[in-house]
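In: model the structure of this input:
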Amino acid sequence: MHDLPARGFWEVPPDEDNHQREDRADQVGDPPAPRRDDVVEQEQLRIDGLLSFVEDVVAVLRSLFSPA
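Out: Down below sits the predicted model:
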């Protein structure tokens, strides 16, 4: 019928009273979330860098393909 013996339901392991664990702080806390201003600033710097790169590529292409 069941795989567990009948006595398995009677035997409950005793609770350990370890009050030291309850009073301790967490070992590792979560880092604070990035501020929205920082995220926006990083995105803006990345966009500015990409625009600068694209402008450089366009300048090179114009110099290669411009009529002489």
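
In: C-alpha from now on. contacts and neighbour counts both.
Out: Will do.

In: the helices in this protein, which residues?
Out: Using DSSP state H, the helices of the chain run over 19-23, 36-65.

In: so can I have TSV of those helices showing mean neighbour count?
Out: Below are those laid out as TSV (neighbours: other Cα atoms under 10 Å):
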stretch	mean neighbour count
helix 19-23	8
helix 36-65	11
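
In: to check against the first, give me the structure of this:
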Amino acid sequence: MNKKIYLVSPERAESGTLETLPQTNGIIFLKNDDLIKSDQVFKEDDLVCITSEASLDITRERIIDKTKKAAIELLK
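Out: As a prediction, this is how the structure comes out:
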């Protein structure tokens, strides 16, 4: 397994959103615009978090696992 942890956020996250996160080794920070411009996809083993609903649609489009996509849609 090659599990990665991603945190996706809009270009302008709410004040304190990212600054208050604890130091987490290995976390990959992505901005919405960078994700849109990339060919990044999120694999089944990846952990993907978002800081805002503004990041939800673009992130969901990049998730390969259909079960995860369905769960997100159900909860949305």
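
In: let me see the TM-score of these two.
Out: Both chains were compared after superposition, and using TM-score structural alignment, normalised by the length of the first structure their TM-score is 0.17; 19 aligned residues with a Cα RMSD of 3.1 Å.

In: which one's the longest helix in the second structure?
Out: Assignment by DSSP H; longest helix in the second structure turns out to be helix 66-75.

In: if you count neighbours, what's buried in it?
Out: By neighbour count with 16 or more other Cα atoms under 10 Å, helix 66-75 of the second structure contains no buried residues.

In: from the contact counts, what lies against it?
Out: Using 3 or more Cα pairs under 8 Å, 6 or more residues apart in numbering; DSSP states H and E, no helix or strand is in contact with helix 66-75 of the second structure.

In: surely Ser9 of the second structure touches Asp33?
Out: No. Using Cα atoms under 8 Å as the test, Ser9 of the second structure is too far from Asp33 to be in contact (9.3 Å).

In: which one's more surrounded, these two?
Out: Ser9 (25 against 14; other Cα atoms under 10 Å).

In: could you check how far that one is from Leu74 of the second structure?
Out: Using Cα to Cα, to the nearest Å, we find Ser9 of the second structure at a distance of 21 Å from Leu74 of the second structure.

In: equivalent analysis for Ile28 of the second structure, please.
Out: Relative to Leu74 of the second structure, and taking Cα to Cα, Ile28 of the second structure is found at 26 Å.
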